[in-house]
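*Asks:* Pasting a predicted model and its sequence here:
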Amino acid sequence: MAGGEINAEPLRAALRRATLANRLFPVCCGAALRDIGVQPLLDCVVDFLPSPLDVGEVQGTDPDSGRTISLAPRDEEPLAALVFKIVNDPYAGHLAYARIYSGMVSAGMALHNATRNRKERAGRLLRMYANHRENVEALHAGEIGAFLGLNQTYTGDTLCHAEHPVTLETITFPEPVLRATVEARTLAEHGRMAEALRQLTDEDPTLQLSLDEDSGQLLVAAMGELHLEILLDRLEREYGVGAKMGRPRVAYKETITRAVAAEEGRFVHQTGGHGQYGHVILSLHPGARGSGMRFENAITGGAVPRQFIPAVEQGVRDAAEIGALAGYPVTDIKVRLEGGSSHSVDSSEFAYRAAALQACRAAFGKGRMVLLEPMFRIEVLVPTEYTGAALAQLGARRAEIEAVAPRPGGVEAIVGQVPLAEMFGYVTDLRSVTQGRGLYSMEFDHYAEVELEVAGVSARN
């Protein structure tokens, strides 16, 4: 340095160039709880991380033609905004946080939700800060802001103009793996609890709310026990609703292992006047793990009128939701509508939906159904002297051990896969055999076949 001082600006510029080139990774130290290092961290974000101009064009897809569209971060480009967060504010209502990738949006502008094919209108636009928000007239390319008035828009949706439709790469959320009943502590709180749960599931796409048809209780599906505990805490703290949770149950699924070439479903109901008529022919095919439930219309000659195809798909999804083997949702299948017939007067959406449900349930019975259980990837850290005991404990829980590797400090890491159903109460058992020194982490990996007897699940009669 020749005895001189380095000017801050050239140093910041050099650090920025190295960071953008992935040659250097700045590390910031601090403690948010004690408000230490928060401002320097934010300064580093501004000084060193890429701006929208550094990122350049992003790729979108035309939802009608499927062609790729390049989107530049300029105001004069067509609008493309990705909603990445939903918050139900007690004063402002439904807030949709979005990043503007291209174009600009102004308050009151008509918008098109390309993900859900719905019309929306931007009410007020807000620039959000840590403890307050600012009304703005417009949001420009590269900016992040919040929309008020988008009541049918959710996390992962793309907002654009109707004359320039585009969808951005959406956010993929894992399927919930645990279910539990939830009920208010008092009857008077039930309505408030149901509304609070609806708002929380809007905010968190990994939470799902449904109704148990047998008991009439509300069912909440989540990613784990901690997820459910946080839900109860938020109900109490943010909504003032006391609730109690039932024992968590594993979210099993079902699938077929054999294709069914053609299964017929017919719903014909004649009364004195207008009747009901629906007739479909479906084929079922096993899908890859994680592919979900896919519906495909293979009819080319109009045997089933076009306006009734959505009703057929809904009937298929109804059947998949009910299940067939043990009453769990059916997944990883492809259902094709191969044929059917119609009646010039009596055909109706209800009839085709009922016919599709009937055909699907009959096909499930021929598809050699199996039960699927959620498998989690697990890593257990234990002192070396307790490795044997920890391995024996995991083996008793049907774990598949993949590796045991030494770590610094006399610790070994046990890596493998384990069924979620076997992990209830594991933290207590692990601490017991390691004298409180064992730690573990796990995350969802995939669904795998399991025998009904092993899972302790009864087949539906």
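*Replies:* Right, received. Where do you want to start? Numbering: from 1, shown residues only.

*Asks:* Only C-alpha atoms from now on, for both contacts and neighbour counts.
*Replies:* Fine.

*Asks:* And the contacts of stretch 243-255?
*Replies:* The contact list for stretch 243-255, computed with Cα atoms under 8 Å, 6 or more residues apart in numbering, reads 176-185, 193, 221, 225, 232, 235-236, 286, 323-326, 328-333, 369-374, 420-421.

*Asks:* Quick check on these: which are buried?
*Replies:* For those, a burial check counting by 16 or more other Cα atoms under 10 Å picks out 176-184, 193, 221, 225, 232, 235, 286, 323-326, 328-333, 369-374, 420-421.

*Asks:* picking up where we left off before, so of the contacts of stretch 243-255, which ones are in strands?
*Replies:* Secondary structure from DSSP state E places 178-184, 221, 286, 333, 369-374 of the contacts of stretch 243-255 in strands.

*Asks:* Second structure follows, compare the two:
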Amino acid sequence: MTHKVLSGSRNVAIVGPYSSGKTTLLESLLAVTGAISRKGGIPEGNTVGDSTPEARDHKMTVEINAACTQHGGINFTFVDCPGSVELLQETCNALIGVDAAIVVCEPDPSRALTVSPLLQFLDSWEIPHLLWINKIDRSNAAFSDVVEALKSVSSRPLVLHQYPIGMGGKLVGFIDLISEQAYHYHPSAPADPVPLPAELAAAEKAARAEMLETLADFDDHLLEELLEEIDPPQEEIVRDLKLDLGADLVVPVFIGVAASDYGVRPLLDALVRETPEPKVTAQNRGIDSSSSEPLAQVLKTYYSSQGGKLSLVRLWRGQIGDSDVLNGDRVGGIYQLMGQQTIPLNTAEAGSIVAIARLEKALTGDTLGTGPKPAEELPTADALNRVYALAIAPAQRSDEVKLSTALGKLLEEDPGLYWEQHGDTHEVILWGQGEMHLQIALERLSRKYHLPMTTHLPQVPYKETIRRSTADVHGRYKHQTGGHGQFGDVYIDIQPLPRGDGFRFSESVVGGAVPKQYIPGVETGVREALVNGPLGFPVVDIAVTLTNGSYHSVDSSEQAFKQAARLAMQTGMAACEPDLLEPIAAVEISVPNSFTSGVLRLISIRRGQILGYQAKPGWPGWDQVAGHLAVAEMQTLILELRSLTLGVGFFSWQYDHLSPVPDKLRSQILARQAPSEF
């Protein structure tokens, strides 16, 4: 049986820090609206979301989960996003396709910073969003302190929708600041209207006045009413909230307890009333709605354990049928998602988020159209900087041939990952956002692709150079066999070059002592010798000059001169005082300014050089610290940085230069290094 997506729809993301209760909220939303008959629980492992083995094992959201329901005549698609900062790429990729986002947070002022990266991303994309303070019944802080802490991390003004009612130290209900009606909560049932408690009348009036004053900043008519002490009608307040939320000018704030369904129904009603329609979202993104040509974007890619591919797609414009062709691939089926359950559809209409099967060429972020290429390209979320790596290898050597294909699919599912085969160390290195991120990826490789891995921290790509010059280094290669022999004879000068100059080869041979046809062989021999120097590492920043030599008219060859050059390099390099170099990265560490001093200490104890710090542009209350740091000291930097900053600190880096390794550390590195065959 197939279904058709309702034309009245909203796509709402549920985001928030790890353990804030997002998946529990999704379960409550589905139960309250009748989409499921019984709420599941994370401890029991029976929720609609978080149904993959990795999510069950870690008891956390590890990838995008979509689920559909209806409320108030609107078809809702809720997109539950991972809360771990290590899985932020998944969240960002999905957020660009929604009409609004619910930011779930905890009622703890000390943890308000944990929502800061999410709020910054939402505001940078001007995505309408509201805050839902979950677990409000567990709060040990004054409600005003919680709100003030959240205000400090939001660049948009917060607008309280509700004010909590407590009794005997327990949460019992809320006051709707629009209607000024008080309600008492009931577990798994609608709240009952009750008289407004007299002891909260003053606090309610103050909170409502602040709400209206904030809205009046964007509405001159409302401002005039307030100046004339006219109480605005509820319809006008709701209209202003809808307009201001849709333009990402304000952030409405709601409270509740997802585990008990407290506050979920008022939240749903507000989503119906105040979140922007899909066509408004499309207009805000600059999408031309005058055309009927389908335009869609891939928000997430899934691969089943059997290898089937599903693309979670936002349809911005037009209509897609189950026999259409998108970017050259024929649609293999259109589905609504209910967690891992798929509900087949005949068509998808503009404004819907659906899963489309067998778009083999489509990647997450791709724009889709009915031609070979879409008429326009939609913007995508920026790729996050890779900050943590493991060297990986199949547990069974016979599986090596399958690794690149499996990694390709793994990266399609999770664009936050990156892999490379390092040119110096020859290791396969998997990059991501932290230990948990890579652990989940390795579990998928084992479960889904039957490729268990062995892992270790990547080798540091040390280099070596020389400190002094040496001249007239002699190398002679003479080998006699039953037929023609081999003979090559060279003299070379070896000199250090300034750091970063690489390698230079030249020749100053006179009188044909080494014939021209053999000189390329000399250069090849020198280059091969530099692959593995006396200390066991590639050699850089060195100049070699061929100055003299001799040859045999019969036995000489390019191969013989290559061997002679290698012998000369073996002799000469040992006399040039080899020196060990380590790669140094330029890093920019971004943290809330309350942690800046800790980051400065962190750089110093890791042998880093602090270049300075300044306010981070576009991030109120954040600093950006610049420095140089040895790559060897960066392997676990993100782990300590997140521990220091409530999980929100991050950094970017790029290779900058090579620098001599300190003598004490040099001895330790060389003691671990296998003897060189130089």
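*Replies:* Noted; the coordinates are in hand. All values derive from a computational prediction rather than experimental measurement.

*Asks:* I'd like the distance from the residue nearest the centre of the second structure to Trp622 of the second structure, if you could.
*Replies:* Geometric centre of the second structure, nearest residue: Gln89, 3.1 Å, by Cα atoms, centre = their mean. Gln89 of the second structure sits 21 Å away from Trp622 of the second structure, going by Cα to Cα, to the nearest Å.

*Asks:* what about whichever residue in the first structure pairs up with Ala564 of the second structure, which helix or strand?
*Replies:* The pairwise alignment with the first structure assigns Ala564 of the second structure to Ala355, based on TM-score structural alignment. Assigned by DSSP states H and E, Ala355 of the first structure belongs to helix 349-366.

*Asks:* Report the aligned residue range of the second structure for stretch 11-19 of the first structure.
*Replies:* Mapped onto the second structure using TM-score structural alignment, stretch 11-19 of the first structure spans no residues at all.

*Asks:* correct me, but Leu215 of the second structure touches Asp240?
*Replies:* Yes: counting by Cα atoms under 8 Å, Asp240 is a contact partner of Leu215 of the second structure at 6.7 Å.

*Asks:* if you count what's nearby, which of those two comes out ahead?
*Replies:* Just comparing Leu215 of the second structure and Asp240: by other Cα atoms under 10 Å the higher neighbour count belongs to Leu215, 22 against 19.

*Asks:* Could you find the counterpart of that one in the first structure?
*Replies:* Leu215 of the second structure maps onto no position in the first structure when the alignment is built from TM-score structural alignment.

*Asks:* Leu215 of the second structure and Ala270 of the second structure: what is the separation?
*Replies:* 16 Å.

*Asks:* can you check Phe595 of the second structure too?
*Replies:* Noted for Phe595 of the second structure: a distance of 37 Å to Ala270 of the second structure, by Cα to Cα.

*Asks:* ok, now Ala13 of the second structure?
*Replies:* Ala13 of the second structure sits 15 Å away from Ala270 of the second structure, going by Cα to Cα.

*Asks:* okay, those two: which has more neighbours?
*Replies:* More crowded of Ala13 of the second structure and Ala270, by other Cα under 10 Å: Ala13, with 28 against 17.

*Asks:* what range in the first structure does the helix or strand harbouring that one sit on?
*Replies:* Using DSSP H and E, Ala13 of the second structure maps to strand 9-15. Mapped onto the first structure using TM-score structural alignment, strand 9-15 of the second structure spans no residues at all.

*Asks:* How far off centre is stretch 223-242 of the second structure?
*Replies:* Per Cα atoms, centre = their mean, to the nearest Å, the displacement of stretch 223-242 of the second structure from the mean C-alpha position of its chain is 41 Å.
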